[in-house]
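J.: give me a model of this one.
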Amino acid sequence: MRLSNRNKASVYNFINTLLIMFVIGGIACFFLEEYRFNVLGRESYLFIIIPILLLTLFYLNGRQIFEYDSDGEALNFKNRNIIPFLDRPLHDEFPKYKLIKYEVVHILFVKRLYVTISSKNTGSTMLKYEVSYLTKKEITDLRFSLNKVVKTNNDKKEQRLKND
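T.: I've put the predicted structure just below:
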């Protein structure tokens, strides 16, 4: 199964550009209010605070583009930001049999995917992906696919233990 919200990158770029324009416009309105009109008083700081708060929320929500591919014998996860220099993109590929468990965590407006895989060196490794910008249907499809892989792995593990 393949899952990607890469086609929404133009929407995220537009929102990013709009928020940056709000910040610049807010700074301009603040300086006009402070040095020219002086009508609002202390409320003029809201011209700067609100756009910066909105821009910060947009970036704190996590990497915008998430891609998942479970076709074949490997699981492939990609997570990147629309602004390439802002954050390093994540790219992980590993065999399906290494997947132990996964968990999707919702904290306020932030959604994260935690994937635990088996590792020779440490026993298990946890990988973290930001899936805040996926729709409910996309998250449901992702859970369905990962559940299928985990169930298959557990069935094979039980069968091996039963045969031994």
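
J.: going by C-alpha atoms from here, please, whenever you check contacts or count neighbours.
T.: OK.

J.: got a list of what the spatially most central residue of the chain touches?
T.: Nearest residue to the geometric centre of the chain (Cα atoms, centre = their mean): Glu130, 2.4 Å. By Cα atoms under 8 Å, 6 or more residues apart in numbering, Glu130 lies in contact with Asn61, Gly62, Arg63, Gln64, Phe66, Asn79, Val110, Lys111, Arg112, Leu113.

J.: can I assume the fifth one sits in a helix?
T.: Just to be clear, that refers to Phe66. No. Counting by DSSP: H, G, I helix; E, B strand; the rest coil, Phe66 is not part of a helix but strand.

J.: I'd guessed it sits against Lys8; true?
T.: No. Using Cα atoms under 8 Å, Phe66 is not in contact with Lys8, being 10.4 Å away.

J.: sort out which of the contacts of Glu130 are buried, if you could.
T.: Buried members of the contacts of Glu130, counted by 16 or more other Cα atoms under 10 Å: Asn61, Gly62, Arg63, Gln64, Phe66, Asn79, Lys111, Arg112, Leu113.

J.: the helices in this structure, which residues?
T.: 9-32, 46-60, 136-163 (DSSP state H).

J.: minimum distance to Arg88: which of the ones you listed has it?
T.: The closest of these to Arg88 is helix 46-60. By Cα to Cα, the value is 13.5 Å.

J.: tilt between the closest one and helix 9-32?
T.: Helix 46-60 runs at 160 degrees relative to helix 9-32, counting by axes from the mean of the first three to the mean of the last three Cα atoms, to 10 degrees.

J.: the structure of the following sequence is requested for comparison with the preceding one:
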Amino acid sequence: MRFTNKNEIKIIPSIYTVLVAIFVTNIFVNLELMGSDEPINFSHYVPNIVVVILAIYVHRVGQAFDFDSDGETLNLKNNGVFFSKFMEYRVKKAEFPKRKLGKYRFSDYFFYSALTIYISSRRRRGFKKYTFNTTFLTRKKKKGMLSSLDKILEKSKATA
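T.: The predicted structure is shown next:
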């Protein structure tokens, strides 16, 4: 099965643009207030603080996610969104045979969801851990991905 969130993340660059516009507008408002006789309070800076926190959140979770379990290998990939048409940045990928999938854990919170996979290795003891951001996957795609991972685990345990 193949899943991607390319359609869902198309809104991320627009959100960046709106947040930058709000930030710059509030900076100009604060500069105008500095020129007047009115004292500047902390409450004048609160909108910029909120916008910076939102921008950090959007930057953190706004990632493209690709999942491919067709064939003999399992491919998972996270990539940044904003400059993704020009270059790959913030890339995290894992490509490995399905038999090496040891276990997985899916964390789904209200504002963030992540898939953590554990890959077994013959050279190292234990598992190698990869975490992928799946926040902008739809609920239907998340369920399909988890059922695909369950099938892979069942098949690998049956052959072992």
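
J.: got a TM-score for the pair?
T.: Superposed pair, TM-score by TM-score structural alignment, normalised by the length of structure 2: 0.85. Supporting alignment: 156 aligned residues with a Cα RMSD of 2.2 Å.

J.: returning to that earlier point: dump the helices of structure 1 to TSV, plus mean neighbour count and distance to Tyr102 of structure 1.
T.: Converted to TSV, the helices of structure 1 look like this (neighbours: other Cα atoms under 10 Å; distance: least, Cα to Cα, whole Å):
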stretch	mean neighbour count	distance to Tyr102 of structure 1
helix 9-32	16	26
helix 46-60	15	22
helix 136-163	14	7
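
J.: Glu103 of structure 1: which of those helices is closest?
T.: Across the helices of structure 1, closest to Glu103 of structure 1 is helix 136-163 (Cα to Cα), at 8.7 Å.

J.: for the closest one, packing partners?
T.: strand 99-107 (3 or more Cα pairs under 8 Å, 6 or more residues apart in numbering; DSSP states H and E).

J.: buried residues, the strand it packs on. List them.
T.: Neighbour counts using 16+ other Cα under 10 Å place Leu99, Ile100, Lys101, Tyr102, Val104 of strand 99-107 of structure 1 among the buried residues.

J.: with structure 2 overlaid, report how far that strand is off on average.
T.: Strand 99-107 of structure 1 differs from its equivalent in structure 2 by a mean of 1.5 Å after superposition (mean Cα distance after the TM-score superposition for structure 1).

J.: identify the residue spatially nearest to the counterpart of Ser148 of structure 2 in structure 1, adjacent ones excluded.
T.: Here Ser148 of structure 2 is matched to Ser145 in structure 1, going by TM-score structural alignment. In space, and not counting its chain neighbours, Ser145 of structure 1 is closest to Met1: 7.0 Å by Cα to Cα, 6 or more residues apart in numbering.

J.: the one you found contacts Asp71, correct?
T.: Yes. Taking contacts as Cα under 8 Å, Met1 of structure 1 lies within contact range of Asp71: 5.6 Å.

J.: so how many other residues sit close to the counterpart of Ile117 of structure 1 in structure 2?
T.: When structure 2 is aligned by TM-score structural alignment, Ile117 of structure 1 is paired with Ile119. Ile119 of structure 2 has 20 neighbours, counted by other Cα atoms under 10 Å.

J.: which ones are touching Ile119 of structure 2?
T.: Here Ile119 of structure 2 is in contact with Lys100, Leu101, Gly102, Lys103, Phe127, Lys128, Lys129 (criterion: Cα under 8 Å, 6+ apart).

J.: how does it look with 6 Å?
T.: Lys100, Leu101, Gly102, Phe127, Lys128 (Cα atoms under 6 Å, 6 or more residues apart in numbering).

J.: please apply the same query to Glu67 of structure 1.
T.: Contact partners of Glu67 of structure 1, counting by Cα under 6 Å, 6+ apart, are Leu3, Ser4, Phe77, Lys78.

J.: to which residue of structure 1 is Gly102 of structure 2 aligned?
T.: Gly102 of structure 2 maps onto Ile100 in structure 1 when the alignment is built from TM-score structural alignment.

J.: what residues are up against that match?
T.: By Cα under 6 Å, 6+ apart, the contact set of Ile100 of structure 1 is Thr116, Ile117.
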